[in-house]
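Student: Below is the sequence, then the predicted model.
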Amino acid sequence: MNRVYLGLGSNIEPLKHCVQAIAAIKAVSSEVRCSAAYQSDAVGFDGPRFVNLVVEMETELSLEQVATFCRELEFTLGRPALAEKNQNRTIDIDILLFNDLISNNPSIPRTDIHQFAFVLLPMYELAPNLVIPGTVTSISQLWEQRQHQLLVQQPITPIQLDC
């Protein structure tokens, strides 16, 4: 069984698209846990506020299968095939961690986990003692080191989202 952490984000009908993504993830998982959902301003461009959360799943799918599943789910939920970075989106699904794997294609663990409050706080909620593969640093250590700076730079607001 593989333990996978996915970052979900949406700023086009975000509650609808996040709930639909979670339902699809549950269909390919034996166990799913969700962090709280957070609303934040778009980063890198002007757009509607995003809703973000992290989903922890256990699945028999391989990394390649999870990557394909996530990409196909993004398309199913209306993300254009040629979507660019820093634009509005129905759903964005990033593989943050896949077991203890370190990979370059896709980039696992995601190198930007520590850069965004809307990723690091949800990871802290789900797996505070998890050590990021390739480091000796736990999620809780990262959160303790970065929380003040991140929350000043990127204020986030918890919102209700049923998982």
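Tutor: Alright, I've got the coordinates. As the structure is a computational prediction, the values presented were derived from the model and not from experiment.
Student: Please count neighbours and contacts with C-alpha atoms only from this point.
Tutor: Fine.
Student: can you give me the helices for this protein?
Tutor: For the chain, the helices defined by DSSP state H cover 14-27, 63-76, 117-126, 139-153.
Student: Out of the ones you listed, the one nearest residue 2 is which?
Tutor: Ranking those by proximity to residue 2 (CA to CA) places helix 63-76 first, at 8.7 Å.
Student: tell me the most buried of the helices of the chain?
Tutor: Of all the helices of the chain, helix 117-126 has the most neighbours on average by mean count of other CA atoms under 10 Å, namely a mean of 24.
Student: That one versus helix 139-153: what angle between them?
Tutor: 150 degrees (axes from the mean of the first three to the mean of the last three CA atoms, to 10 degrees).
Student: what residues does helix 117-126 touch?
Tutor: 7, 33-40, 52-54, 56, 113-114, 139-140, 142-143, 147, 150-151, 154-156 (CA atoms under 8 Å, 6 or more residues apart in numbering).
Student: contacting residues for residue 56?
Tutor: So residue 56 contacts 3-6, 32-34, 126 (CA under 8 Å, 6+ apart).
Student: let's bring in a second one:
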Amino acid sequence: MKTIIALGSNCNQEENISKAQTLLKQRFKNVKFSDTQWTEPIGITSDKFLNCIGTLETEMSLTQVVQCLKEIEQTMGDSHENHQKGKVLIDIDLAQYGEKIVKEIIWL
């Protein structure tokens, strides 16, 4: 299934995006990433975000992909509590799974 994900970080941005990409490459051998892009925060007060898009093909179900992305976020130490404080170590959102739009990418 063709899948599109969006990565973002506003804390140690380059390091966290790079680490997330490495972890994603371990789980999804065919994942490809766009160039990174700096964006202003939307809806929170924080440093700028560094973002990128990832595309991949997977046989996993939508639920399995979401779980995998959440596991990577947790492995990197990200949490809901950090997000509430405006600190986003890494955010990996499933944007599209096949033809299904799962979440709009607001920074594009």
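Tutor: Happy to help now that I have it. Remember, it's a predicted structure, so these values are computed and weren't measured experimentally.
Student: one step back: let's have the helices of the first structure in JSON lines, adding distance to residue 84 of the first structure.
Tutor: Listed next are those as JSON lines, based on distance: least, CA to CA, whole Å:
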{"stretch": "helix 14-27", "distance to residue 84 of the first structure": "18"}
{"stretch": "helix 63-76", "distance to residue 84 of the first structure": "13"}
{"stretch": "helix 117-126", "distance to residue 84 of the first structure": "20"}
{"stretch": "helix 139-153", "distance to residue 84 of the first structure": "23"}
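Student: Which among the ones you listed is found nearest to residue 83 of the first structure?
Tutor: Using CA to CA, the helices of the first structure put helix 63-76 closest to residue 83 of the first structure, at 10.0 Å.
Student: what about the closest one, how far off from the second structure?
Tutor: Its matched residues in the second structure lie on average 0.8 Å from helix 63-76 of the first structure after superposition (mean CA distance after the TM-score superposition for the first structure).
Student: That helix - contacts with which helices or strands?
Tutor: Helix 63-76 of the first structure sits against strand 92-98, with contacts defined as 3 or more CA pairs under 8 Å, 6 or more residues apart in numbering; DSSP states H and E.
Student: and with 7 Å instead?
Tutor: Here helix 63-76 of the first structure touches no other helix or strand, going by 3 or more CA pairs under 7 Å, 6 or more residues apart in numbering; DSSP states H and E.
Student: outside of stretch 64-74 of the first structure, which residues touch it?
Tutor: Under the contact criterion CA atoms under 7 Å, 6 or more residues apart in numbering, stretch 64-74 of the first structure has outside partners 91-93.
Student: Which of these has the largest number of neighbours?
Tutor: residue 91 (29 neighbours; other CA atoms under 10 Å).
Student: what about the residue nearest to it when sequence neighbours are not counted, how many neighbours?
Tutor: Leaving aside its sequence neighbours, residue 91 of the first structure sits nearest to residue 10 (CA to CA, 6 or more residues apart in numbering; 4.6 Å). By the measure other CA under 10 Å, the count of residues near residue 10 of the first structure is 24.
Student: Would you check how far apart residue 10 of the first structure and residue 58 of the first structure are?
Tutor: 23 Å (CA to CA, to the nearest Å).
Student: Residue 101 of the first structure: which of the helices of the first structure is closest?
Tutor: helix 63-76 (9.2 Å).
Student: Next, the angle from the closest one to helix 14-27.
Tutor: If you take the same axes, to 10 degrees, helix 63-76 of the first structure sits at 140 degrees to helix 14-27.
Student: from the chain's centre, how far out does helix 63-76 of the first structure sit?
Tutor: 14 Å (CA atoms, centre = their mean, to the nearest Å).
Student: before we move on, what about stretch 80-94 of the second structure?
Tutor: Going by CA atoms, centre = their mean, where stretch 80-94 of the second structure is centred and where its chain is centred differ by 10 Å.
Student: who's in contact with it?
Tutor: 4-11, 16, 44-46, 66, 69, 73, 78, 102-103.
Student: Mark which of the residues you listed are buried, thanks.
Tutor: 4-11, 16, 69, 73, 78 (16 or more other CA atoms under 10 Å).
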